[in-house]
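# the sequence isn't on hand, but the structure is:
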């Protein structure tokens, strides 16, 4: 799911995140090679407040300065995962069981690589998704990208 660069950045950030009591949901590197944008999505057990974002931005920036992942210019963005929360780990897929999710696989599974359905958790190394009344097992290591499909109830 992560590129080698994204995995390297995640590995550099996770020990400090644990000390700070935040979770690094995922890291994305996007944009031009000469001046990319590094997006770090953080979560906190009590929710992501402005204070959590502000303090996370500070220590993440310090680590980025130390490792200098892209000599020259880059933009650092630190954000909450938002309503369409990315899913990366087995724990993420298990925690959000019951939610609607969109999943893209690196290679086709059963003739397709785009899936949308209800997360039913994990079984072994497979993400279980209920799609159109069918139970589908997608190998976690074959998932390219996945996220919760956020919904808003305007009737409440």
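Structure's in. What do you need? Predicted model, so just to flag it, every value in this text is computed and none were measured.

# when you work out contacts or count neighbours from here on, use the C-alpha atoms and nothing else.
Fine.

# strands of the protein, start to end?
Under the criterion DSSP state E, strands of the chain are mapped to 23-30, 37-43, 75-79, 100-109, 112-123, 126-131, 134-139, 143-148.

# mind listing what's buried along the third one?
Just to be clear, that refers to strand 75-79. Neighbour-count burial for strand 75-79, counted by 16 or more other CA atoms under 10 Å, picks out 76, 77, 78, 79.

# cool, and the fourth one?
Neighbour-count burial for strand 100-109, counted by 16+ other CA under 10 Å, picks out 100, 101, 102, 103, 104, 105, 109.

# with respect to residue 92, which of these is nearest?
residue 101 (11.4 Å; CA to CA).

# list the buried residues for stretch 89-98?
90, 92, 93, 94, 96, 97.

# please compare the first structure with the one that follows:
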């Protein structure tokens, strides 16, 4: 059956995005109403601007048209991951240590599906979250979604 569309796109576009000095944070392929959307979320150390989004859009459009990893018509959108940036790669969990994050699990863990706390680290595929002076160790394979959380 092959790789999911998001993974095919990620493999194709990552090198060109890196050449532009940017990081591919996430790829989303989703149907909203009658239309399909391919969303690329990009970032760099000091944040991205409209020019970055435009440059990536132009650079990857031709590549995607040529390689045609998506069978149906779709709209390409390139944007910032926002303040609640998703955390997916090991590097994300290392880079954002000490930051407030939110995790949703695929199944209940210690009776809960959602956890918010300070990222204390990543060890052996376990995310360590500090919450009210306690540490919770969440196995990576049960995490459905992890992202930075806004601090108030």
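Received it, and whenever you're ready, just let me know what you need. Treat the numbers as computed from the prediction; the structure is a model and nothing was measured.

# how near is the residue of structure 2 most remote from its centre to residue 58 of structure 2?
Going by CA atoms, centre = their mean, the residue of structure 2 most distant from its centre is residue 133, 27.9 Å out. Note on residue 133 of structure 2: its distance to residue 58 of structure 2, by CA to CA, to the nearest Å, is 48 Å.

# just residue 136 of structure 2 next, same as before
From residue 136 of structure 2 to residue 58 of structure 2 the distance is 43 Å (CA to CA).

# looking at the two, which is more packed in?
Legend: neighbour count by other CA atoms under 10 Å for residue 136 of structure 2 and residue 58, higher for residue 136 (18 against 10).

# which non-adjacent residue is nearest that one?
Spatial nearest neighbour of residue 136 of structure 2, chain neighbours left out: residue 129 (5.1 Å); criterion: CA to CA, 6 or more residues apart in numbering.

# wait, isn't the one you found in contact with residue 139?
No. Using CA atoms under 8 Å, residue 129 of structure 2 is not in contact with residue 139, being 11.0 Å away.

# these two: who's more crowded?
Shown here are residue 129 of structure 2 and residue 139; by other CA under 10 Å, residue 129 has more neighbours (27 against 16).

# give me every residue that touches that one.
Contact analysis of residue 129 of structure 2 by CA atoms under 8 Å, 6 or more residues apart in numbering lists 116, 117, 118, 119, 120, 121, 135, 136, 137, 138.

# same question for residue 58 of structure 1.
Per CA under 8 Å, 6+ apart, neighbours of residue 58 of structure 1: none.

# counterpart of residue 107 of structure 1 over in structure 2?
Alignment note: residue 107 of structure 1 maps to residue 107 in structure 2; criterion TM-score structural alignment.

# was I right about its match contacting residue 113?
Yes. Residue 107 of structure 2 lies in contact with residue 113 (CA under 8 Å); the separation is 6.3 Å.

# run a quick neighbour tally on residue 67 of structure 1.
If you count neighbours by other CA under 10 Å, residue 67 of structure 1 ends up with 12.

# no wait, residue 6 of structure 1
There are 19 residues near residue 6 of structure 1, going by other CA under 10 Å.

# what sits against it?
So residue 6 of structure 1 contacts 27, 28, 29 (CA under 8 Å, 6+ apart).

# that older thread, who's in contact with the match of residue 107 of structure 1?
113, 142.

# tell me how far it lies from residue 86 of structure 2.
Following CA to CA, the distance that separates residue 107 of structure 2 from residue 86 of structure 2 is 19 Å.
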